[in-house]
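**Student:** The following comprises the amino acid sequence and a computationally predicted model.
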Amino acid sequence: MKKLARTGLLIVASLGVLSACAYGSEDSSGDDGNSSGETVEDSGEEAEEGSGGQSGGKVSIPIVADPTFNPWHPNAYAESNVVNRVLFSGLTKPGEDLVPSPSLAESWETSEDELEWTFQVREDVLWHDGETFDSEDVSYTFNEIVLNEELGANGASFFGDVEEVVADDEFTVTFKLSNPVAALPAYLGFNSEILPEHIFNGEDPWDLSSFNKDNAVGTGPFKMSTYTSGQSVVLERNEDYFGDTALLDEVEYKVLADSNTHVAQILSGELSIFSLEDTASIERIEQQDGVDVYPRETTQFYWLSLNQEHEKYQEPLVRQAITHAINRENIIDTVLQGYGTIADHGISPALEEYYRDDVETLAYDPDEASLL
C-alpha cells in the first residue's frame, strides 16, 4: 500500500453570490417583467418575531445537471445532494460546530460496549403524501438499501460497521454494530436521508423512476411541485413540516451546466444565489448593482501528496523544503483573487471550535528550502 504524506497548501473560501432581488413575491420585477434589482420589502406577510426574515417569495438556484431524487442512488451526485437535503430528512443534521443535532431522531444513546446505538424518532412526522413516518422507514432504508452490498448504495461505505438496523417499536430504532463507531450520529446527518418504506418496499430502489426521476416523497421542509428534465425543479413549502416552517414559498433549481451561464443569469437577475468557485469573473460581479458577494471559509483543501515509497520523500526535511519553496500567498493573491487561507495544518479555520493557530508554520522561504 502506498504511503502518502500530504503537504497542506491552501484552504479555499466559498463565495456566496446573492442577488438583492432574491426574495420577494412573483410581482417583484418591474412592469416590463425584468428584475428591478431592488430589495422587495412588501413581498409577503411579516414573519414571526425573531425569525429574521419575511415569509413569501421564491429563490432560483443553479444546479449543473438533472438531479436524482434519491440520496442513496449511485447516480446521486452533487446536484442531487443540494435538492435532496431539503426534500428529505436524516435522523440527525449538522448543528453548531458541526456537532450532530436532532432531526428525525429526537435523542439517541449508545450501549456500554458502544456496539448499539438506539434512536428515539419523532412521532409527529408526516411524509409529503400524508403517510406517517416511523422506525420501519429507518430500518428499511438501511437494511434493504444501504447495507445491501449488491446495490452499491451511494455513501454506504460510511456504514460498513453496521450489521443491521432493528425497529424496536414504532418510534425506536437500534443500529447494531460489529465495531464501535463514535461518529455514527455525524454520518447519519450527511447525505443519509431516510426513504419511505411504503413506496419502496418490493421495488428496485434504482429503477423506481416514478420516484427517483419524477415525484419524490420526503419529510423535508420543501416538497415537489414541478420537474421538467433539463430545465428546472420547483419545490414548494411543506406546511406540515415537523420543524420550523420555511419562510419561502418556493425554491427553483435551474439546470444550468455552464458556470458562465450562472454568472450571466445572476447579473441579469434570473438567478437569486449561487456558490462561485471560479474567481475569474469576481470583479464583474462585484461591480454589479444589486448583487453582493459573501466570502465564507470552508473546509475545502488543496494539498500535495508525496509518495513515501520514494526514499527522498521519506525525509521530513525534504518535505519541509518543498513547503518552504512554494509561495502559497502568491497563489492565493493571483489565482484565487485573495479568497483563500494558507493551510498550516489539517483543520480549517471554518471549524472554529477545533482550529488552533499556535502551530509551527513553514513560511515561503526559498533560501531556507535550499539549505534544507
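**Tutor:** Sure thing, it's come through. Numbering: from 1, shown residues only.

**Student:** For the rest of this, base every contact and every neighbour count on C-alpha atoms.
**Tutor:** Fine.

**Student:** Which residue ranges of the chain form strands?
**Tutor:** Applying DSSP state E to the chain gives strands spanning 4-19, 58-63, 92-94, 100-102, 105-110, 116-121, 162-169, 172-177, 222-228, 232-237, 250-255, 273-276, 291-307, 340-342.

**Student:** Give the buried residues for the first one.
**Tutor:** The one in question is strand 4-19. The neighbour-count check on strand 4-19 (16 or more other CA atoms under 10 Å) flags 5, 7-15, 17-19 as buried.

**Student:** Could you do the longest one as well?
**Tutor:** Judged by neighbour count (16+ other CA under 10 Å), strand 291-307 contains these buried residues: 291-293, 295, 297-298, 301, 306.

**Student:** could you dump those to CSV with distance to residue 175?
**Tutor:** Below are the buried residues of strand 291-307 laid out as CSV (distance: CA to CA, whole Å):
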residue, distance to residue 175
291, 47
292, 45
293, 43
295, 39
297, 34
298, 31
301, 33
306, 39
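
**Student:** quick check, nearest of these to residue 195?
**Tutor:** Ranked by distance to residue 195 (CA to CA), the buried residues of strand 291-307 are led by residue 298 at 29.3 Å.

**Student:** then this one, side by side with the first:
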Amino acid sequence: MKPSIKLLGAALFASTLLSQPVYAETPPTMLVVGFSMNNILTLDPAAITGKETVQVLANIYDNLVSLNPVDRAKVDPQLAESWTIADDNGSITFKLREGAKFASGNPVTSEDVVWSFKRLMKLNLAQASFLKTHGFTAANADASFTAPDAQTVVVTLPKKLDPQIIVQTLGIVGPGSILDMKTVMENEKNGDQGAAWLTNKSAGSGPFTLGQWASNERVILDQNPEYWGEKPAMKRIMMRHLAESQSQRLMLEKGDIDIAFSMSAADLKALEKDENVEIQTNGGSGFYYLAVSMKDEKFQNPKVREALRYLIDYQGLNDSVLPYFGRLRDRPIASGIFGSLPNAGYEFDVEKAKALLAEAGYPNGFSTTLRAISDVPFMSAATAIQATLAQGGIKAEIITGTGDQIYGAMRERKYELLVGRGGGGQLPHPDSNLRATVYNPDNSDAAKLTNFQGWRTSFYDEKINKMIDDALIEGNKDKQIKDYEAIQTYYADMVPALQPFSEVVDSVGFRADIKGLQLNPSWSTQLRTVTKER
C-alpha cells in the first residue's frame, strides 16, 4: 500500500497546488517550472521527440557522458568515469563509475548500458536515427555494443568515422539514456521491451524520478534517494503545463512559479524591468524553418521552392517575432561551428518571387496549407509568413494544433507547408546540423526515418548525402572545413525543401533568488544544480 499512498499524496498535493489562489512564493525545497507540454507524447527515451521532453528526461536519466552546458567542445563524465579511443579509431572503451544505482536500487552495470543501446536500435523509433545515421543497426547491435565485464562497455564503430562524434552522440538525452534493464523488462508486454510501460513511467539513475505525468497538465519529479551524485537541493520539481506565455509571466511575477521556459519575446522584454526576475539567454540547437513536402507536385518544382525563399521576411521575423528565441540564419550549419559560412543574405523580394512562380506555371499563385504548433513563437512566425506569402499570391490556410498533430503530419509526410523548429545542433559539429536538416539515405515511405527532416520533407539528393558522409571522415581539418563550406554552397544552389530563417537561442525567465540554473544548448538542462536563496 505504501507506493499507492505516496502516489496519491503527490497527486493530492499537486491538485491542491494547482487550485490554490495566488501566494507569495513557492516552497523552499520544491522547484515549480512553467513550460508547454504540447509536444510531450511519451517519456520513453527511445521514442521521444522535441525539446520539452528532453528537458524532463535530462533530470531522470543519466548517460555515459554529458555535454558541457558552457564549453560546447567539452564532454563530461557521467555514468562513465573515463573512456579511451582505440589507436585505429575503430572502437571506444568506457569504464563505468563504481557504486552507481538506478532509482530501483539495482546497480548500474555494463549489461544495462549495452541492453539500453540494443533496445534503442531494435525498437527503431525516433531516437535511433542518431546512431543509424552512423551505420549502427539492429542487425549489427550485438557486435557494436559489448560488455567485457560488469564495469566496461565497448562501442565498436560499424564504419569509418570520427569516434568523437559518437562520444558526443552518447551524451544526448534519448539515444544515450541508460535504462534499468531489470525493471523495464519486468514490465514488458507482448515483446515491446517495456515501451508501453515507459510511456508514463521511468527507470533511470538520474537525480530525480518520475512521480507523475498527467498529459498537458503537469509532470512531478521526486528526488531520487539512490542517486550516486551530489544530492539535489530540491526534493521535488513540479513542471506545470502553462501554454500561454502571459500566464507564465504573471505567475513568475507573483512568485507562483520559479522558472518559466516558454514565454514570448514581449513578455520576456517586459520582465527585464522586474528586479525580482532574471532573464538568461544562451545559444541553442537547431533552426526555425519553413519546410515543404516534396510529395506535393507544386513543391517538386525548384522554382516554386525558390519563390518561397524570397517570400520570407528574414529580418522582420527575427526583429519582431524571434527576439530571445532566434537570430537570423539562412544556412544549414549554425554560426560559430567550424566550417560555417556567413549568411547567404536572402531578402524579402515579392517581385522576384512572383517572377519565379510565373516561370513555374503559377502566375496567379496557388492555395495551400501552412502548419504550425499553437505555441510561442510558432504561431506568430506562421502568421507573419502567411502574410508575406499572400503578397506573392500564395494563399496559405494556417492549420494549428499540438506537436502530435503538427509534427505527426510531418513524420507521416502528409502536409504541404510547415513552420517548425529542428535541424540538429545538439552536438558542436556541422554534421549534427546537416544530417538532421537535409541528409536522407532512403526516401521510401517504408524507411520511416522520422528523425531526419530530409526524409520528412521527401527530399532526396544522392550527391549531398555523399558530401556529408565524406566530410565526416575527412582527417585533414583544413580540407574538412572546405568540404563543409562546399556543402552549404551546394545546398543553396539546389534549393532544398527546408529553408532556415533563424537559428535557435534559448531564453528563460526565473526568480532572482534562484541560483545555479544553466541552460544547456543540447536542451538537457540539469535542475539538480538549482538552489533557492530565501
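**Tutor:** That came in fine, so what should we check first? Everything quoted here is computed from the prediction, not taken from an experiment.

**Student:** quick one on the thing from earlier: which stretch among the strands of structure 1 comes nearest residue 333 of structure 1?
**Tutor:** Using CA to CA, the nearest of these to residue 333 of structure 1 is strand 340-342, at 8.3 Å.

**Student:** how far does that closest one sit from the chain's center?
**Tutor:** 21 Å (CA atoms, centre = their mean, to the nearest Å).

**Student:** Show me what counts as buried in that strand.
**Tutor:** For strand 340-342 of structure 1, the neighbour count (16+ other CA under 10 Å) marks 340-342 as buried.

**Student:** Identify all contacting residues around that strand.
**Tutor:** 9-13, 297, 328-329, 332 (CA atoms under 8 Å, 6 or more residues apart in numbering).

**Student:** same thing with stretch 90-101 of structure 2?
**Tutor:** Contacts of stretch 90-101 of structure 2 (CA under 8 Å, 6+ apart): 64, 79-86, 107-110, 151-157, 160, 163, 205, 226-228.

**Student:** Please repeat the previous calculation with a cut-off of 6 Å.
**Tutor:** Stretch 90-101 of structure 2 has contacts (CA atoms under 6 Å, 6 or more residues apart in numbering) with 79-85, 107-108, 151-157, 228.

**Student:** Over to stretch 192-212 of structure 1?
**Tutor:** Contacts for stretch 192-212 of structure 1 (CA under 6 Å, 6+ apart): 68-70, 88-90, 137, 141.

**Student:** One more pass at 7 Å, please.
**Tutor:** Under the contact criterion CA atoms under 7 Å, 6 or more residues apart in numbering, stretch 192-212 of structure 1 has outside partners 68-71, 73, 88-90, 136-138, 140-141, 218.

**Student:** Assess the claim that residue 134 of structure 1 and residue 171 are in contact.
**Tutor:** Yes - with contacts counted by CA atoms under 7 Å, residue 134 of structure 1 reaches residue 171, the gap being 5.6 Å.

**Student:** If you count surrounding residues, which of these two has more?
**Tutor:** Ranked by neighbour count (other CA atoms under 10 Å), residue 134 of structure 1 and residue 171 place residue 134 first, with 24 against 17.

**Student:** now for the more buried one: what does it line up with in structure 2?
**Tutor:** Matched to structure 2 by TM-score structural alignment, residue 134 of structure 1 sits across from residue 109.

**Student:** which residue lines up with residue 241 of structure 1 in structure 2?
**Tutor:** Structural correspondence for residue 241 of structure 1 with respect to structure 2 (TM-score structural alignment): residue 227.

**Student:** Can you give me the neighbour number for its match?
**Tutor:** Count around residue 227 of structure 2 with other CA under 10 Å applied: 21.
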